[in-house]
Each structure stands twice: as C-alpha cells, then as structure tokens.
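A.B. asks: Fold the following for me, if possible:
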Amino acid sequence: MKIAVDLRSLETPTGKRGIGYYNKNIFKELFLKSHPKLDFSLFTFPKSKLRKEFKIGSGDRFISVPALFWPKRGLRRLDPFFSIFWKGILNSTKPDLLHLPFVFDVYHLSIPENIKTIITIYDIIPLLFPKQYFQNRKAEDWYRQRFSEIKKVAKIITISKASKKDIIKILKIPEEKVEVIYGGIDEKFKIIEDEKVTEILNKYKITHPYILTISTHSFHKNIPRIFQAFKEYIISKEDDKLSLVVVCKLTTNEEKDWKRQLRELDIEKRVVLTNFVEDNDLSAIYNGAEVFLFPSLYEGLGLPVLEAMACGVPVITSNASSLPEVGGDGAKYVNPENVTEIKNAISEILENKDLKSVMIKRGFEHTKKFSWKKAAKETLKVYEDVLSS
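C.D. replies: Okay, the predicted model is just below:
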C-alpha cells in the first residue's frame, strides 16, 4: 500500500515551532524502520533539506512538489492556480492514503475527495480567541474555510484529549473520527552536570536563582500575568536576587512591547529575555531553574511541561485545556487568570523543600509515559486502520 505524507509545512516557519518539532520527531521514528507492506512518498519543496535530515527505508522516496515561489499569506487568492501542481503530484503518485500534518502553511493545498486522507489538528486556539488572533474578517473567513474541508477526511489526529473535545464541539466532527496521539520527550532533556549548566548560563548571561518560562508573544501564553505574578512575589518577599528568565524568539516590535511592559512594572533589570536559544542549550537552562512557570490560557499539548520535569525542575502550570493531561500528578496547578494564585504557587514551591523534592520525583515518573517511539507506533496504527477500513 502507498502512503503519501506532505512534509512541506516542516520547511516553512511552522517547522521551527512546536508543530514542526512534534512532526519531525514522529516522522524520524516512523521512517527509521522499514514497513514491508507500506511504501512512503514524502512530498517536499524542491531542493529540500529534509532529504538529509530524514533516514528512509529502501521502498520509500522523496518527491518534490513544484512551486514558483514560497507560500505567503498575501498569495492565498492564488490557491486555485497553484492547486494544479498539487493535483498533478497526487495523480502521478496515486497514494492509497494521504497524511497532511498541517493545512495552513502550504496554502495551495486541497483535501482530495478520491483519496483516504488523514489530517493533524493541534489546536483550534484562533477559534477560541478570535478577537486576539484574527486581524480582520477576511483572515478569519479564510481560516474557517480551511476547516470547512475537513469533513472529507477519514481521520483526524490531534495531540490531547482537550483538543479532541474542542474539535468535536466546535468543528462538529464525530468523536470516532478523532484520534489522540501525545508527543514525546527528546533524550537531550535530562539531568546534566553542574559545570555544563554554569557554562550555558554564562553564555546567556543568566544568574542563579531564577524562575524559568518559555513563551512566544501569542496571547494564549499569558505573559503579562507571568510578569505581574513575578513582580508581586519579589515585592512580597523583599527578594532582591531572584530573576525571571524568558526563553523566547521575538521580532523587534514584540521585544519592544515586552520591554515596555517590564519598564511599566519596574522589573526590567530582573527579567532576562533570551531571544534565540540553541536547541542543545535549552536542557541546561531548564536544569538551572528553581521552578518552571507555564500558566498558559490554552495549549494544544504543552511539551515544555514534560521537558522541565525530565530535567528535574518542579512545574507550575494551568488547570486549563490540555495542561492537566500533560502534567499529571507531577505539577502544581493554578488558575491562569489569577495572578495571586500564580504568585502563591511560586512561594509554596520555593519555600518548601520537601514539596519541591516530591514534585521532582513525581515529574520524573510521569515523563516515562511519553515517548516519540510510542507516538510513531500509534501514528502507524492510525494509517493501518484507515487503510483497512
């Protein structure tokens, strides 16, 4: 049986976000092994770097999808024109099954009616917070139109039970059509020696002690309340040493906005905005933290919670969306809209060594439930179930 997987979204900006991280890890595991009854066709852009990144079986192959230029939001109106390339590739490869890991970055992409198709939906955050995510009605209409096609698909993969619940409720998809496949934890996230931690912290001008968070400028990351809770904690404890480290990658305007907020709170000198952090350095930054703070308003999954736990760091996260699923009994939960509750959770962990020790131990145990091998195996089973249906 022939399976086609569209990898092009991994070569757009999405490939550098959590969505890309999830897919690259699953597909690396999936393609490592030969599957005697399955042949994979992997669709990429011309001159794709993924050909060097993925090791594939003898019966599998990369196939370039022609493109005149890189997909851009302003070119959405040309979708019907570019679809000729897409339909031509599908006609020439004739897959029995098609997997579309992301349907928003590669705009000239339609869901075929004559091929069994699986799509992955990570969350529907823009539909939950439309005022914060859509610049205008045209953008919202386009987004909703993409989802209008999903009734054609054979199966939807999503990354948490919370996302599945939203997909069923808001997109009106039958429950049996949606499968949950959690992500895993990269082996680099582990306890590492103090000397290495110190070396990396010096590289980013981070000093002990510090609270760590990972964030983007997106509304659902809840950064204003994180800033406020940190300020209230250091004032209430008269703490002149603790800092807040924010691992992030910001545009110039986004950085200006955050620095404005920090100046208004008078904590600019107590907060480190790392901007770009190399992948291999992140584990050390986790390791050095006193606590990991991740009180998002919403997450599709929230892998940083697991990464922090694997590095031996106690976690404070939200009692909302998927975060209780990913945190299990290893995290401290707060109402993400309640700054006082976030501040009190910080205080409780930093001032109670016994609690901190228990949370670290529980976190380690909880992470054992998640792996990329398991995720790849579950993805393969979805393929096989759809092919046999």
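
A.B. asks: drop to CA atoms for contacts and neighbour counts, all remaining ones
C.D. replies: Will do.

A.B. asks: okay, now Leu127: neighbour count?
C.D. replies: By other C-alpha atoms under 10 Å, 17 other residues sit near Leu127.

A.B. asks: Confirm that it sits in a helix.
C.D. replies: Yes: assigned with DSSP: H, G, I helix; E, B strand; the rest coil, Leu127 falls within a helix.

A.B. asks: Whatever helix or strand Asp166 lives in: which residues count as buried?
C.D. replies: Assigned by DSSP states H and E, Asp166 belongs to helix 161-170. Using 16 or more other C-alpha atoms under 10 Å as the test for burial, helix 161-170 gives 161-164, 166-167.

A.B. asks: Could you also give me the structure for this next sequence, so I can compare it with the first?
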Amino acid sequence: MKIGFDAKRLFHNNTGLGNYSRDLVRIIKKYYPNNDYILYNPKPKAIPFFSDNHNFKVITPKGLMKKLHFIWRTYGIAKNPTTKQLDIYHGLSGEIPIGLPTKIKKVVTIHDLIFERYPHLYSKWDRKAHFKKFKYAVEHADAIVAISEQTKADIVQYLNVQPEKIQVIYQGCAQAFKEQYTIEKLEQTRLKFKLPKEFVLNVGTIEERKNAFNLVKAVKDIDTTLVLIGRKTDYTISIEQYIKANHIEDKVIFLQGVSLEELAHIYQLATIFAYPSIFEGFGIPIIEALYSGTPVITTNSGVFPEAGGPDSIYIDEQDTEQINLAISKLLNDKLMRLQMAERGKAFAQKFNDREIAEHWNNLYKKLL
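C.D. replies: Model prediction:
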C-alpha cells in the first residue's frame, strides 16, 4: 500500500497531536514495513522525537506555495503529483485536503470537538474554521476514526454523523515511557531539574482546560511538591500570583524544555500523577503515567475513566478538597500506590503498539 499522511502536526507540534501523529506513523512503519509512507509537511523541519525519519518520503511545497504553506495543506496537496500514486490518504488531525482524486481512500482521525463543547475557549473565527474543516472531512472521508468513545459520541452530536460510520481506535504512547531506566539515569535527571525525592506530577499545556490552578490549590496545605511540566499561557499568570500570595513558591516547580527521555524519567520518579483536566479527547499523559508505573488521580467524567481504567482514583476536577484528600491518601499509603501502579500498567497493555498497528492495518486493508 502507498499511504500518505497529513504531517503538519508530526513535524511542528511537540505535544498532543504531534505525539499522536509521530507514534501512529512509527508503529505502522514498524509492524508493516513493506508499505510506502509519504509525509506531507507544509514547512521544512526536522522531526522532533522521531529517529526513523530517513525511512519516509517527505513532500513539501514548492515555489510560491512555500510562502503560502497554510493554503498548500488544504488546496495544494491534492495537486502534488505524488498523490496520484496513493492508495490511502490519512488526515491525522481532523482535516482532509480539498480535491483529492476520488480513487484515493480517505481516512480522518478526529481527536476532540472541544471548540464545540467549550466555545468560550476559542475565538469566533477559530470555531468557524475548525467546524468547516471537520465537517468537510467527515463528509468526504471513507473512514472516520475517533480516538475514544467520548469523541465518537461528540462526533455524532456535533457533526451529525451516524454512529455506525465511526470506528474507535485508541492511541498509545511513545516507546520512551515503556522503558525501565537505571537508577543512575533517573538520578541524573532528578539532579538536573532539582527534583525532590517525593513529588506530584502534572504534564500538559498550562491552560484553563487543563485545570492546573485547582491542583495548585489542592496541594497548598500538603507536605509535598507539585511539578508542572508544560508550556505556559496567560492562564499561568493567575496561578503564579496565587503561589506568591500564599508563599508556596518552594512547593511548585514549573518545567519546560524537557526532552522526551527526560520526561519519561520524571514520570518514573514521580510519586503520583495528578491530571484533573476538565475535558480531553483522550488524555495521553494518563497512558504515559500508567506505562511508567505511576499511580494516577484524574477526573471522574468524560474520557478519563476510559483512559485511566478501573484502578486509578477519580475525583471531581472542580472540588479542590476532594483532590487534596486523594493526593494525601496516596502519599500516606505506599502499598496502595504499589498496587495501583501494578494494575495500571497491566491495564495500559490494551494500548500497546502491536494491537494499535493491527487495528490501523485492518482498516486500511478493508478500505481497499
């Protein structure tokens, strides 16, 4: 098979959608190496966290389209000569180029419809643009894939798609989180970032939807340290003001610029992973924590129980006292942490590479 992928996020996004794209392409290549894989990248850039890039053909815009790369992704890809050779085109993040030849089977992955669920988090223009692209994609795709049952339900509700037209294929996480690192390597990372022996970890962009503020409030009176790893936004300002006003500067550590392997080390060093997000399409950090053997506390609604499994602890993300009690309980019960870690790692095996690759290969073959 010749399979083309929308590779914008793969090349240019170091977090959620980028990780999903890199991981999917990596495992498909690993288990089905005889296919031809073409990555359509609107702007030249080395692939972050992705060592296998020499095994793929990468297509970028030429001439005037180099400057109009944002238009090329929607209108230019279909005109590239390589698309005529494709059997399948896979839009990895909710979009399909306009004008692809009819003989090409088209697949689209929908991650979430947060712009519909929480419109106040987006500008009016962004909401309209996202909806238009997503609507075109589901209307022209031969296969629609949701990354969770929660996202499938949202596609039905907001894009008016019949549920039988949507398939759920879960996502996994990078191999780095599945490795067992030596004590020496872990200690090197601990010393580099000046991390304490015991800490609560949270990973993700520090924005309103991720709800880190309530996590900071929850740990204010607990004898522990909170480590927040992620890009700061304007939302971070209010968190930093709260930290200063309550004199807890020594209890909260902000980290950015962490490499993938260092992030994997920090997951394994963490005592607890706390993820009281308001809403996600899936929540890859939960899977990363489970594979790392770190007990998880997360939100009790939406997709979170789907990702966290039966042995994580679930809380009301708006109830800081409840978050506080859950963290305190785990910090004081080492046996419970060990049991949760063991059972969580077992549950995470449903998101293993081979199984996910097989689901995708079966879908591609069925389309042809």
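
A.B. asks: what's the TM between chain one and chain two?
C.D. replies: Scored against TM-score structural alignment, normalised by the length of structure 2, the superposed chains reach a TM-score of 0.88; 361 aligned residues with a C-alpha RMSD of 2.7 Å.

A.B. asks: mind giving me CSV with the buried residues of helix 161-170 of structure 1 and columns for distance to Ile19 of structure 1?
C.D. replies: Shown next, in CSV, are these (distance: C-alpha to C-alpha, whole Å):
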residue, distance to Ile19 of structure 1
Lys161, 17
Ala162, 17
Ser163, 14
Lys164, 16
Asp166, 18
Ile167, 17
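
A.B. asks: ok, those residues vs Ile181 of structure 1, which is closest?
C.D. replies: The closest of the buried residues of helix 161-170 of structure 1 to Ile181 of structure 1 turns out to be Lys161 (C-alpha to C-alpha; 9.1 Å).

A.B. asks: Helix, strand, or coil at the residue in structure 2 that Ile349 of structure 1 lines up against?
C.D. replies: Applying TM-score structural alignment, one finds that Ile349 of structure 1 aligns to Leu330 in structure 2. Recorded secondary structure, Leu330 of structure 2: helix (three-state DSSP).

A.B. asks: so where does the closest residue to Leu330 of structure 2 other than its chain neighbours fall, helix or strand?
C.D. replies: Once flanking residues are discounted, Leu330 of structure 2 sits nearest to Arg337: 6.2 Å by C-alpha to C-alpha, 6 or more residues apart in numbering. Applying DSSP H and E as the criterion places Arg337 of structure 2 in helix 334-347.

A.B. asks: Give me the mean deviation of that helix from structure 1.
C.D. replies: When structure 1 is overlaid, helix 334-347 of structure 2 sits 1.7 Å from its aligned residues on average, using mean C-alpha distance after the TM-score superposition for structure 1.

A.B. asks: That helix - contacts with which helices or strands?
C.D. replies: If you count contacts as 3 or more C-alpha pairs under 8 Å, 6 or more residues apart in numbering; DSSP states H and E, helix 334-347 of structure 2 packs onto helix 284-291.

A.B. asks: what stretch of structure 1 does the helix it packs on fall on?
C.D. replies: With TM-score structural alignment applied, helix 284-291 of structure 2 matches the range 303-310 in structure 1.

A.B. asks: Same question for stretch 204-215 of structure 2.
C.D. replies: Against structure 1, stretch 204-215 of structure 2 falls on residues 215-226 (TM-score structural alignment).

A.B. asks: How far does that stretch sit from its chain's centre?
C.D. replies: 15 Å (C-alpha atoms, centre = their mean, to the nearest Å).

A.B. asks: From one end of that stretch to the other, what's the distance?
C.D. replies: Using C-alpha to C-alpha, to the nearest Å, the end-to-end distance of stretch 215-226 of structure 1 comes to 10 Å.

A.B. asks: same check, this time on stretch 164-177 of structure 2
C.D. replies: Stretch 164-177 of structure 2 stretches 34 Å from its first residue to its last (C-alpha to C-alpha).

A.B. asks: Identify all contacting residues around that stretch.
C.D. replies: Stretch 164-177 of structure 2 is contacted by residues 19-20, 23-24, 143-149, 152, 260-261, 264, 267, 284, 287-289, 291-292, 351-353, 356, 359-360 when judged by C-alpha atoms under 8 Å, 6 or more residues apart in numbering.

A.B. asks: Fine by me, thanks again.
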